[in-house]
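Participant: With the sequence up front, the predicted model follows.
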Amino acid sequence: MAIYRFRISFEDYDDVIREIDVLPKQTFLDLHNALHAATGYNPEVPSSFYVSNDRWKKGDEIAYMPDKQKLERGVALMEQSRLSKFIDDPHQKFYYVYNFDRPFDFHVQLVKILKEEEGKEYPALFKSVGQVPKLPGTPIVPTESAAKKEGDEYDFLQETEYGINEEEDLDMLDGEEQEGAGEEADNSRDEEEY
């Protein structure tokens, strides 16, 4: 039996690529889950593949967790759609939108049709290049060097020189009070002279 090898790249991050091998009888949901196993993203969000032309123009939609409007229009569902039914070209392209709330767009292209390796489980990650971008709202995990410095206390105001040196500030206030007292004394003398 043949296998499809898809090259998947981020639309906005050309240097991040995943190549995934899948069986023609497998579904778009299998490809969706394999992609997110390779990226570490949560697969349980509304997403869609679109049959695409050579210019990545979106055509027929194959959806996961579609909204009511899409269901009423009769959109194809990932879990029911075999890959082989949507492959018309040996270099078939799909445009993939992950997470409609905060979308990432991907280009998915069939790059090879190979012979299945006996005993291998599919889908299978064939190649991984580059680090995937963090999703918006993802907490920042401290790096090793930051973790080593954890014992050191970081004083934002002091380190950024926005802090107030209390001694200087108090000295400045004392000077202002003395100047103000001197002015009041001068004003009272002026009034006495008239």
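Facilitator: Yes, it's here. Numbering: from 1, shown residues only.
Participant: can we go C-alpha only for contacts and neighbour counts from here?
Facilitator: Noted.
Participant: Tell me the first helix or strand C-terminal of the longest strand seen in the chain.
Facilitator: Assignment by DSSP state E gives strand 104-115 as the longest strand of the chain. Next helix or strand after strand 104-115 toward the C-terminus (DSSP states H and E): strand 124-129.
Participant: what's the offset of that following strand from the middle of its chain?
Facilitator: Shown here is strand 124-129, whose average C-alpha point lies 19 Å from the average C-alpha point of the whole chain (Cα atoms, centre = their mean, to the nearest Å).
Participant: And the contacts of it?
Facilitator: Strand 124-129 is contacted by residues 15-22, 34, 38 when judged by Cα atoms under 8 Å, 6 or more residues apart in numbering.
Participant: Please apply the same query to stretch 45-65.
Facilitator: Residues beyond stretch 45-65 that count as contacts (Cα under 8 Å, 6+ apart) turn out to be 28-29, 66, 75-79, 81, 86, 92-100, 107.
Participant: what about 7 Å?
Facilitator: Residues outside stretch 45-65 that contact it (Cα atoms under 7 Å, 6 or more residues apart in numbering): 66, 75-78, 93-100.
Participant: Quick check on those residues: which are buried?
Facilitator: Buried members of the contacts of stretch 45-65, counted by 16 or more other Cα atoms under 10 Å: 66, 75-78, 93-99.
Participant: Next one for the comparison:
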Amino acid sequence: MVFTFRLVGTGKDPFFRDFEISGNQTFFDFHLAIQDELRYDKKQMASFYLADNKWEKGLEINLFDMSDESHTPVIIMEETRLCELISETRQRLLYLFDFFSNRAFYIELVEINHKDPGKTYPDCTARGGVPPAQIIIEDPDITDI
């Protein structure tokens, strides 16, 4: 199965991107597709969150394991296939891409289709607008770090 996700950014200059990705690919594959499409620095932290219908954060899918010695299970992008957590249209995700300013994109599953054997996934299939800068540092003390 192939998922079609719509990624939307809010702010002064709204934009969107549509991505098709196989349900058997990982959240890390999706992360890289977003980073490549938006020409972002892949070394920056990012996380996906499952979200409810009010866009409230739920389960976090981390870029890598940053857990302490707690017994809380950590879900890692590279180890988790999309189909393990996503199964129905209208499911929502948040993609936190700027940890300094707590900025995220809103992602919704808009379609589930059959895989096209002649196509490579993931693929950005629609674009509109210009994405925001990856990092915005408004606190002058942070720039001294």
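Facilitator: Yep, that arrived. Predicted model only: the values in this text are computed from it and were never measured.
Participant: if we can go back for a sec, so of the contacts of stretch 45-65 of the first structure, which two are at opposite extremes in space?
Facilitator: 66 and 93 (21.3 Å; Cα to Cα).
Participant: which residues in the first structure form strands?
Facilitator: Counting by DSSP E, the segments of the first structure that form strands are 2-10, 17-22, 47-52, 58-64, 76-77, 93-98, 104-115, 124-129.
Participant: Out of those, which is closest to residue 177 of the first structure?
Facilitator: Distance to residue 177 of the first structure, taken as Cα to Cα, is lowest for strand 104-115 among the strands of the first structure, at 60.6 Å.
Participant: Mean deviation, that closest one versus the second structure?
Facilitator: After superposition onto the second structure, strand 104-115 of the first structure lies on average 1.0 Å away from the residues it aligns with, using mean Cα distance after the TM-score superposition for the first structure.
Participant: related to what we said a few turns ago, closest one of the contacts of stretch 45-65 of the first structure to residue 191 of the first structure?
Facilitator: residue 100 (76.5 Å).
Participant: distance of residue 13 of the first structure from residue 131 of the first structure?
Facilitator: Taking Cα to Cα, to the nearest Å as the measure, residue 13 of the first structure and residue 131 of the first structure are separated by 10 Å.
Participant: the more surrounded of those two?
Facilitator: The neighbour comparison of residue 13 of the first structure against residue 131 (other Cα atoms under 10 Å) goes to residue 13, with 14 against 11.
Participant: any idea how far residue 96 of the first structure is from that one?
Facilitator: From residue 13 of the first structure to residue 96 of the first structure the distance is 14 Å (Cα to Cα).
Participant: Neighbours of the closest residue in space to residue 112 of the second structure that isn't next to it in sequence, how many?
Facilitator: Among residues not flanking residue 112 of the second structure along the chain, residue 3 sits closest, at 4.7 Å (Cα to Cα, 6 or more residues apart in numbering). Residues lying near residue 3 of the second structure (other Cα under 10 Å) number 25.
Participant: gap between residue 3 of the second structure and residue 92 of the second structure?
Facilitator: Relative to residue 92 of the second structure, residue 3 of the second structure is positioned 12 Å away (Cα to Cα).
Participant: same question, residue 57 of the second structure
Facilitator: Per Cα to Cα, residue 57 of the second structure is found 10 Å from residue 92 of the second structure.
Participant: what comes into contact with the lengthiest helix in the second structure?
Facilitator: Once the second structure is assigned using DSSP state H, the helix that runs over the most residues is helix 27-38. Contacts to helix 27-38 of the second structure, defined as Cα under 7 Å, 6+ apart, come from residues 41-42, 77-78, 80-82, 122, 131.
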